[in-house]
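Colleague: Coordinates for the following, if possible.
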Amino acid sequence: MKKIIKIVFNISFVVYLFALVFLLFLDTRGFIWSDLTMKEYIKNSSNFVPFKTINTYIRALFDGSMNIDIPIKNLFGNLFMFLPAGIYLPYYIRKLNKISVFLISMSIFLVVIEVVQVVTRRGSFDIDDFILNMLGSLTGFVIWKANAVQKLLR
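Modeller: Here you go, the predicted structure:
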């Protein structure tokens, strides 16, 4: 039974990686303002103020100032997109089982993703995306550390 669980886990990891790459870099709904210089693009598509967009989306949920799909997809999508990473990464990379190593590694990984999105013009650099992605990965890490999950996958 454990062998079947590990096979399913490995397959789900590959599917997750493909979905993540698609959502982050290949989705055609990205910004792609090709008529702007890179400096203008970064200026127009980046947010370096923590909680700026998070607050906007939370307010919109309550006051109806935008289509409810937008804040829900952005808040919960960013939160849940990296939740599986908090489970998969410590499983495959044993050194990431320490919270400090996990936090540093995820921080570097998420900053690289944000930078690549800007450089390729497939998204924006948004500190709020980083915050939500980090919270999601930490949630996954807490789930990973649960005894039941450890027994199931070890």
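Colleague: CA only for contacts and neighbour counts going forward, please
Modeller: Will do.
Colleague: neighbours around Pro71, how many?
Modeller: Neighbour count of Pro71, defined by other Cα atoms under 10 Å: 20.
Colleague: show me what contacts it?
Modeller: Neighbouring residues of Pro71 by Cα atoms under 8 Å, 6 or more residues apart in numbering: 57-58, 60-61.
Colleague: Checking the spatially closest residue to Arg121 that is not a sequence neighbour next. Helix, strand or coil?
Modeller: In space, and not counting its chain neighbours, Arg121 is closest to Ile32: 5.0 Å by Cα to Cα, 6 or more residues apart in numbering. Under DSSP: H, G, I helix; E, B strand; the rest coil, Ile32 falls in the coil class.
Colleague: one more to put side by side:
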Amino acid sequence: MKKKEQEDSVMKRKKDSGRILFGVCCAGYIIFMLVILYVKPFEGLSYTITEVQRKGYWETVRSHTDFQLFESIFPLVNYVFFILLFIPAGILLPFYSKKYRRLLPFFLTSLLLVLFVGISRLLSLLGYFIADEILMNLLGCLYGWLIFKIFYGILRLYLKKK
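Modeller: Prediction:
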């Protein structure tokens, strides 16, 4: 009986350490995203303030919006950056909840996340709302989800063999 209790205790500690590691990864990723998406743009804040004073808030918001696909003001390198930026979100969401291991709930949640980031950056004037950026961010989430599914499937096969 005592051996069973010890095994349960070890399993509980492993599970708790996994949750702590997941929490640290999520917190680190969120801090990284906040710095990249919201703090770094403060470098150009004086220009944005001048632009708002000259044009007005809503005119500035309108000028920070671009819905033309793949003809935006950003070069190809930024497309790769936008994809890479959201791959961790695509990996972490299925770890967070089993419901995100299915494509539709994952896709809808990722779409809401990407739209929230784009709209909040636009309304705070700390970035642009560009259709290309939104699509690349969503594509990054989907790549992350595919990476999760591949590694999760490999892990399940490995554990079945044991």
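Colleague: picking up where we left off before, tell me which two in the contacts of Pro71 of the first structure are the farthest apart.
Modeller: Greatest spatial distance among those (Cα to Cα): Tyr57 and Leu61, at 6.3 Å.
Colleague: Please identify every residue contacting each of the two.
Modeller: 71-72.
Colleague: When these two are compared, which one has more neighbours?
Modeller: Using other Cα under 10 Å as the criterion, Tyr57 of the first structure and Leu61 rank with Tyr57 on top: 22 against 17.
Colleague: which residue in the second structure lines up with the more buried one?
Modeller: Taking TM-score structural alignment, the alignment pairs Tyr57 of the first structure with Pro75 from the second structure.
Colleague: From Phe81 of the second structure, how far off is its match?
Modeller: Counting by Cα to Cα, to the nearest Å, the separation of Pro75 of the second structure from Phe81 of the second structure is 10 Å.
Colleague: Going by neighbour count, list what's buried in the lengthiest helix in the second structure.
Modeller: With secondary structure taken from DSSP state H, the second structure has its longest helix at helix 2-34. For helix 2-34 of the second structure, burial by neighbour count (16 or more other Cα atoms under 10 Å) applies to 26, 29.
Colleague: which helices and strands does it pack with?
Modeller: If contacts are counted by 3 or more Cα pairs under 8 Å, 6 or more residues apart in numbering; DSSP states H and E, helix 2-34 of the second structure sits against helix 76-96.
Colleague: other SSEs contacting the helix it packs on?
Modeller: By 3+ Cα pairs under 8 Å, 6+ apart, helix 76-96 of the second structure packs against helix 2-34, helix 103-123, helix 131-161.
Colleague: repeat that for 7 Å
Modeller: Here helix 76-96 of the second structure touches helix 131-161, going by 3 or more Cα pairs under 7 Å, 6 or more residues apart in numbering; DSSP states H and E.
Colleague: Can you give me the buried ones in the helix it packs on?
Modeller: Residues of helix 131-161 of the second structure classed as buried: 131-149 (neighbour count, 16+ other Cα under 10 Å).
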